[in-house]
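**Q** just coords:
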């Protein structure tokens, strides 16, 4: 009977195992972060909030320069207030406790596509707004003008008053409940739950 004794370098094996684990964890974390970013962007676009808002979702994996067992991914939005509002569906009230002015289509857009305020709208168009209270439905801010080909309220050029009409420019409400249109937590939970399987699969592949 011949006996053979082999001494294995335990330290070297352990180091190789740790290296495989670092790569597996980092790869899984990066994949989960990228997947969550894609899922959030898809949910925002699917809710009709537009590709521009969807592109505010970003992701980053840390550490950037090397794999690590403590790798982490951060997924965030560059427009957190808007995203949070559509994710939670909050009740919005005016700061002064009076009215919220919601522009109609006739109000058009302000600078850089932003919604105009009554003060800025008057300054831009030269028209004066008139308050119309209503018992049912929202009260109104209207202007005496005409609608152009784009459906925007503008000053009338007619000296006879032809085409002049009272155009609703803003709807006035005490408060508004924003409809919840997103469920970002659902996608985040799905990404977290899928991490163990991704890590194990990557760890085993790295040892083959």
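**A** That came through fine. Small disclaimer: the values here were computed from a predicted structure and weren't measured. Numbering: from 1, shown residues only.

**Q** use CA for all of it now, contacts and neighbours both
**A** Fine.

**Q** going along the chain, name the strands of the protein.
**A** Defined through DSSP state E, the strands belonging to the chain, from first to last, are 57-62, 72-77, 91-93, 100-103, 129-132, 139-147, 153-154, 165-173, 175-177.

**Q** buried deepest among those strands, which one?
**A** Ranked by average neighbour count under the criterion mean count of other CA atoms under 10 Å, the strands of the chain are headed by strand 153-154 at a mean of 22.

**Q** please list all residues in contact with residue 102.
**A** 170-173 (CA atoms under 8 Å, 6 or more residues apart in numbering).

**Q** in this structure, which spans are helices?
**A** Under the criterion DSSP state H, the chain carries helices at the ranges 10-46, 51-54, 80-88, 118-125, 184-193, 195-207.

**Q** in JSON lines: those, plus mean neighbour count and distance to residue 131.
**A** JSON lines is the format used below for the helices of the chain (neighbours: other CA atoms under 10 Å; distance: least, CA to CA, whole Å):
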{"stretch": "helix 10-46", "mean neighbour count": "19", "distance to residue 131": "36"}
{"stretch": "helix 51-54", "mean neighbour count": "16", "distance to residue 131": "34"}
{"stretch": "helix 80-88", "mean neighbour count": "15", "distance to residue 131": "29"}
{"stretch": "helix 118-125", "mean neighbour count": "14", "distance to residue 131": "11"}
{"stretch": "helix 184-193", "mean neighbour count": "14", "distance to residue 131": "40"}
{"stretch": "helix 195-207", "mean neighbour count": "15", "distance to residue 131": "57"}
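
**Q** take this one as well and set it beside the first:
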């Protein structure tokens, strides 16, 4: 610690009545170093997760990648007890390749069908029970499935599913053929005046250059967090702070 440009010991500061001011200043510096270190780790993790989505070749990949967010707490930067949070505003991306089903829409365009809404709960139940549907069978004439989840969801709901494809032919949704509105549990809604409930989101597979890591990458980041934080903290602390001076 220096006062007016000259090195000053804690004893000298105490005699001058400035020891508490010195302690407070050093503590504020430590608060800042801890917060910046946590922010570096969170930003690095967020960058890796976003690049995972971009590298997967999704249509409008940057917009999807930006759904990965990160925060550091406390925002006031007044504590050594800092925490980082990585989260996704489009949670389906985390497990997309575990639950997705490849289908063919009229014209032989292939799409990855990702369960949303009522279909998500049904798919999770099917996964837990390890049940498999019929593979390679034509269904309903509107598209052909390459996997069982689409047909099993349709069978569970008692309704055929049809695709609605966006004008750019890069994305779309699967809805009930009768345009029914469903609750989150798959029951018919009391009011059927609303738009049809999307059951699967569609992403054209021709744009997917590789499988994203999703949850596996998130777990990798979490496992490497302690070492990454220590390394980042060492880079943020001054020599005096690291040596405990």
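**A** Yep, that arrived. Source: prediction; values computed, not measured.

**Q** picking up where we left off before, can you put the strands of structure 1 in CSV and add distance to residue 116 of structure 1?
**A** Putting these into CSV (distance: least, CA to CA, whole Å) gives the following:
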stretch, distance to residue 116 of structure 1
strand 57-62, 26
strand 72-77, 24
strand 91-93, 18
strand 100-103, 7
strand 129-132, 13
strand 139-147, 13
strand 153-154, 13
strand 165-173, 10
strand 175-177, 18
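
**Q** center of structure 1 - which residue?
**A** residue 83 (3.5 Å; CA atoms, centre = their mean).

**Q** what does that one align to in structure 2?
**A** Superposed on structure 2 with TM-score structural alignment, residue 83 of structure 1 falls opposite residue 94.

**Q** its match reaches residue 219, doesn't it?
**A** No: the pair residue 94 of structure 2 / residue 219 is not scored as a contact, 10.8 Å apart, by CA atoms under 8 Å.

**Q** what residues does the residue nearest to the centre of structure 1 make contact with?
**A** Applying CA under 8 Å, 6+ apart, one finds that residue 83 of structure 1 lies in contact with residue 77.

**Q** please redo it, this time with the cut-off set to 10 Å
**A** Under the criterion of CA atoms under 10 Å, 6 or more residues apart in numbering, the contact list for residue 83 of structure 1 reads 44, 49, 53-54, 56-57, 76-77, 181-182, 184.

**Q** from residue 18 of structure 1, how far off is the counterpart of residue 79 of structure 2 in structure 1?
**A** Residue 79 of structure 2 maps onto residue 68 in structure 1, with residues paired by TM-score structural alignment. Residue 68 of structure 1 sits at a distance of 9 Å from residue 18 of structure 1 (criterion: CA to CA, to the nearest Å).

**Q** joint contacts of those two?
**A** Overlap between the contact sets of residue 68 of structure 1 and residue 18, as judged by CA under 10 Å, 6+ apart, is given by residue 24.

**Q** wouldn't residue 54 of structure 2 be in contact with residue 68 here?
**A** No: in terms of CA atoms under 10 Å, residue 54 of structure 2 does not count as a neighbour of residue 68; the distance is 11.6 Å.

**Q** now do the shared contacts for these two.
**A** Taking CA under 10 Å, 6+ apart as the contact rule, the neighbours common to residue 54 of structure 2 and residue 68 are residue 48.
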